[in-house]
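**Q** with the input below, show me the fold.
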Amino acid sequence: MSITPHQLDLYTSQVVDMYRALEIDIFKQIARRLKASGNATLLEWQIETLAQLNMINNNIIKELSIVSGRSSEEIKRIVSDAGYSAIKDVDSHLKKVFDPKPLPNDLDVILSAHVGQVFLELDNLVNQTLITTNYGTSLVAQMYQRIINETTAKVISGVKTLDKALEETILRWVNKGIDSGFVDKGGHTWSLERYVDTVIRSTVNNTYNELSTSRMGEYDVYTVLMTSIYDAAPRCAGCQGLVLDMRPFGKNESGYPSIYEFGYGKPGGTLGINCRHRIIPFVPGVNTNNQPVYDTEDMDERYKYRQMQRTLERRIRATKKNIIITQELGSDKLDHFKRLLSSQQAQMRDLLNESNASHLKRNYKREKVVTPKELLTKNKS
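**A** Presented below is the predicted three-dimensional model:
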């Protein structure tokens, strides 16, 4: 059976949750180290907190090694699952037309290459830049120092007390998230969470689609049926439910449109980043297009509501992170964030009760903030 959007979410969440938990723990450690003690002067606070930078770096190196090891095991598993599922799905769809073929001899080599690419990207743009053994050069060390400098500037200006300036500065960084070190073509630096999620999601998608296409080629089948989704993104609305040719322009001899007309192969095209569609092998004259057709306006409206739900989920997670950090700081803003969380959860209930949101369900896992100890220290099941 094809990898569904829900299955893809489950695949990615296993790894992303590990890095989310690491991020929360980094901010908790920073808050704990920077929290002013007693009647310390600004200068005494600066000296004391800067002296603890190396300790934070060492603690996080230990936790990152746990995350890296456990995420590596999970990545190998999900990429392997995606690859073998692709082969089985193609064989299942074509078994009434063709005799079954043996598994490709190089399947494990192909899967290892996909896994290796993920490891390389995560290691280069997360693990190596997030924490380094060179004192003060890692992203976390730089962020720690910038929080100290920004807090100091606010206190010197006379606008804030040390406690209030620190609280405001740390919460701003918590809401911004830790940088991954990756900068896109638009000049935007991606957060750790966004980068890891995109890398894992893209790898699973690419593995499944590439092996599906390759397997169909072994049967000399190049036409596919694009699945239909009732709340499809605009980029895929024009090609869902259609029979498409997987070959490039000029080589699509089947008479069906080339999938490349819809941006296939590009991050923002069909089957690109965050695309929830799947391709099904289609033999003209044998198979039937059984995909449902959805009204465009209804589909756009459902997509809009789905995006509204995702936005609320992100806000709820952000507020929960603020609650964790204000608890660590002993801040009087804790009650404010608890009230805000209750309000956001009520907004979610109201949204899902609207008639136009009948296709949506509450997904508490998307709203959850995984705590470090819960995830990083639990035994493998």
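
**Q** CA only for contacts and neighbour counts going forward, please
**A** Fine.

**Q** just give the number of residues close to the closest residue to residue 306 other than its chain neighbours.
**A** Leaving aside its sequence neighbours, residue 306 sits nearest to residue 360 (CA to CA, 6 or more residues apart in numbering; 7.1 Å). Counted with other CA atoms under 10 Å, residues neighbouring residue 360 total 16.

**Q** show me the contacts for residue 232.
**A** By CA atoms under 8 Å, 6 or more residues apart in numbering, the contact set of residue 232 is 299, 300, 303.

**Q** helix/strand/coil for the last one?
**A** Under the three-state scheme (DSSP: H, G, I helix; E, B strand; the rest coil), the conformation of residue 303 reads as helix.

**Q** hang on, it packs against residue 231?
**A** Yes - judged on CA atoms under 8 Å, residue 303 makes contact with residue 231 at a distance of 4.5 Å.

**Q** excluding chain neighbours, what is closest to residue 103?
**A** Among residues not flanking residue 103 along the chain, residue 87 sits closest, at 7.7 Å (CA to CA, 6+ apart).

**Q** now do residue 25
**A** Using CA to CA, 6+ apart, the closest residue to residue 25 is residue 372 (5.7 Å).

**Q** ranges for the helices of the stretch 51-200 of the chain?
**A** 53-94, 107-122, 128-130, 139-156, 162-176, 192-218 (DSSP state H, counting those that start in this stretch).

**Q** export those to TSV and tack on distance to residue 344?
**A** Formatted as TSV, the helices of the stretch 51-200 of the chain follow (distance: least, CA to CA, whole Å):
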stretch	distance to residue 344
helix 53-94	31
helix 107-122	33
helix 128-130	31
helix 139-156	28
helix 162-176	16
helix 192-218	21
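
**Q** here is a second sequence; please produce its structure as well for comparison:
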Amino acid sequence: MLTPDYFYGKSDKLVELYQELEDWILQDIAMRLLKNGEISGTADRELWRLQQLGLHNDEIVKKIAKLSGLSQKEVRRILRESVMTSFSDDEEVLSKLGTVTPPLQNNAVIAAMNAEMQKTFGELNNLTRTTMLQSQKDLLNLLNEVDLRVATGFQSYSSAVCEVLDRYAQKGVTIDYPTGATRSLEAAVRCCIVTSMNQTAAQVTNQYIAEGGIEYVLVSAHMGARHDDKHPEDLRSHDHWQGKVYKIVGRDDGIENLLEATGYTIDPDSGQGTVVNPLGLHGYNCRHSHKPWDPSLRNPYVDADGKPKIDIHESQELYQRQQEQRRMERAIRKTKRELLMKKAEIDGVAETDVKEMLQPQYDKLAYKLRTQNQAYEHFCAEHDLQTQAERLKVAGFKKKQASVANGRATAYSNSIKEPMEKAENVGYTKRTEEEFKSTAQQIRREITQYSDRASMWSGTISVHDSLIDGEAIGMKEWSCNIALVATADDGILWHEMLHSCSESYYDANVYFQNQAIEEASVEFLKQTICEKMKIASVEGYADQVSILRAINGKFEYGTDMEFAQELFNIPLPERYQWLEDKVDDSLRTMGVTFSEYNDVMLFLQALKGVIQ
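**A** Predicted coordinates for the structure are as follows:
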């Protein structure tokens, strides 16, 4: 049996190899887009595109060939160590139940190890092939989008390239699964290795179970086990089936069947273990293990009265805190990737006017990274969690890059007005509900300068870090309450308060029918307000806001503040149509060609309906 803590850090070296591949893909695509902005003429352009796709493919094949050799060596080491560690834990119980042959002297065990190893090699090869194909698609899609943006006349080539690269850096290289799920390359590799370690050790244990005719197993238990609030008694909530003895075939009084309880089964004759339900024992990213057992032995996970030693409520609270920690780590890695891409843009762009816009964007990202790191360290210290330095790493973001980013973060912090109390150095402190409420009341008074409609805010603010899914840090609920993470900045509060002057006048169906234009217009106005008031704020909905900025830059409907305010004050159900009509009038007045007209209207339609 492997302990849950055993898995921590074991996949880091392998993940770092794949991080280097992802970093190379991002940098290579950026270079190919940035260095060729002067290609003109349709025929030349098409030839160049085909050439770039071919060159990118040749280079990535070389990278993957090198990676495969290194990764297979590392996989062998990881899986062999996991087997030996698991056996050392099982050996005492196995010795009590019969004679034992060490793993490397047991042919059945060696065969099981080799089979699992080959399966792991296959899964990693699938990941690398998928990555290669996806990067080809990404490069082609980015080229097409840049050409479309330039063709509309809204942006220069360099400006368009920088915007699409920013978005690509935020997303990173992703893997799409047949189930419809999407994971980052790094997360996919980590999941593959943790699952393979667990299943390989389990298959070896199963060989000994079959050889010894053993009928029972004990499943491990740990604090912070996986829990699903929507399915607390389902096997996908690991906290209610962990730490128990199970019968492999059938059941006894007081002893459940292994398959029925956990979704995992063992063939008592062949020793073959099968993950029937991948959400249960030995499934995706599961850190639970099992070992041979007998009911006469003392279960170490229960007390003298037979009650679990682990308090399920404390375990669930720890799980939620760990999930928040993982979310913060993902956000930090994402910002580091964005900084690397922004630096590539600064180094690769020639136009002075575009370069002048890029440095402040880099500085703001650097400041964001600093506040994220501070929030992460504070969260871990407050909840007695160990910081995971390996999970914050991004290939290419070394000491030099960190030093440059830290310097630019200081420059940015010196140029802005902090609208609230600072922490020891720089960045927002955690605020209480009362502190947020006081700030929101002030915003409600000031918001009348920008909104023709009064705020519908209920006056209630709740601070629950675990309440908000994904990477959202603020939300306006349909009750007109506002929910925030404790470290949300004033810009986030402005965004939610603006919603209270807009979508709050309608029901949920109206919002979802107009989600894109609502979020775009609210965030656009929020950003212009924050720029005017020198308020530091995390920005969102970059794709949608960039469309509004490009529209106003092209047609000059006024300053960004004037245009943002005019658009926001159109009633939500009419807002997109109002904007479309306004752009339509402008295009007809300019006398553009039919093709140009269609390009612009297609560009605008990203603000229609729901956000894709």
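
**Q** what's the TM between chain one and chain two?
**A** A TM-score of 0.84 describes the superposed chains when it is computed by TM-score structural alignment, normalised by the length of the first structure; 358 aligned residues with a CA RMSD of 2.7 Å.

**Q** on that earlier part again, between the contacts of residue 232 of the first structure, which is closest to residue 31 of the first structure?
**A** residue 303 (38.6 Å; CA to CA).

**Q** and the closest one, what's its match in the second structure?
**A** Counting by TM-score structural alignment, residue 303 of the first structure corresponds to residue 319 in the second structure.

**Q** from residue 312 of the second structure, how far out is its match?
**A** 10 Å (CA to CA, to the nearest Å).

**Q** one more: residue 33 of the second structure?
**A** From residue 33 of the second structure to residue 312 of the second structure the distance is 52 Å (CA to CA).

**Q** just give me the match in the second structure for residue 328 of the first structure.
**A** In the second structure, residue 328 of the first structure lands on residue 344 (TM-score structural alignment).

**Q** tell me the helix or strand right after the helix or strand hosting that match.
**A** Residue 344 of the second structure is located in helix 312-348, with elements delineated by DSSP states H and E. Using DSSP H and E, the helix or strand that follows helix 312-348 of the second structure in sequence is helix 352-382.

**Q** on that earlier part again, the match of residue 303 of the first structure reaches residue 222, doesn't it?
**A** No - the criterion here is CA under 8 Å, and residue 319 of the second structure misses it with residue 222 at 10.4 Å.

**Q** now render the helices of the stretch 51-200 of the first structure as CSV, adding mean neighbour count and distance to residue 7 of the first structure.
**A** Output for the helices of the stretch 51-200 of the first structure, formatted as CSV (neighbours: other CA atoms under 10 Å; distance: least, CA to CA, whole Å):
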stretch, mean neighbour count, distance to residue 7 of the first structure
helix 53-94, 18, 10
helix 107-122, 16, 19
helix 128-130, 19, 29
helix 139-156, 18, 33
helix 162-176, 18, 28
helix 192-218, 20, 11
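
**Q** out of the ones you listed, which is closest to residue 318 of the first structure?
**A** The nearest among those, by CA to CA, is helix 162-176 at 6.4 Å.

**Q** give me the angle between that closest one and helix 139-156.
**A** Counting by axes from the mean of the first three to the mean of the last three CA atoms, to 10 degrees, helix 162-176 of the first structure lies at 140 degrees to helix 139-156.

**Q** which elements pack onto helix 162-176 of the first structure?
**A** helix 5-34, helix 139-156, helix 296-329 (3 or more CA pairs under 8 Å, 6 or more residues apart in numbering; DSSP states H and E).

**Q** how close does the first one sit to the second structure?
**A** This means helix 5-34 of the first structure. Following the fit onto the second structure, the mean deviation recorded for helix 5-34 of the first structure is 1.6 Å by mean CA distance after the TM-score superposition for the first structure.

**Q** about what we covered before: which ones are touching the match of residue 303 of the first structure?
**A** Per CA under 8 Å, 6+ apart, neighbours of residue 319 of the second structure: 223, 224, 225, 226, 227.

**Q** which residue comes closest to the equivalent of the fourth one over in the first structure once chain neighbours are left out?
**A** Going back to what we said before, that points to residue 226 of the second structure. By TM-score structural alignment, residue 226 of the second structure lines up with residue 233 in the first structure. Counting by CA to CA, 6+ apart, residue 233 of the first structure lies nearest to residue 303, which is 6.4 Å off, once chain neighbours are set aside.
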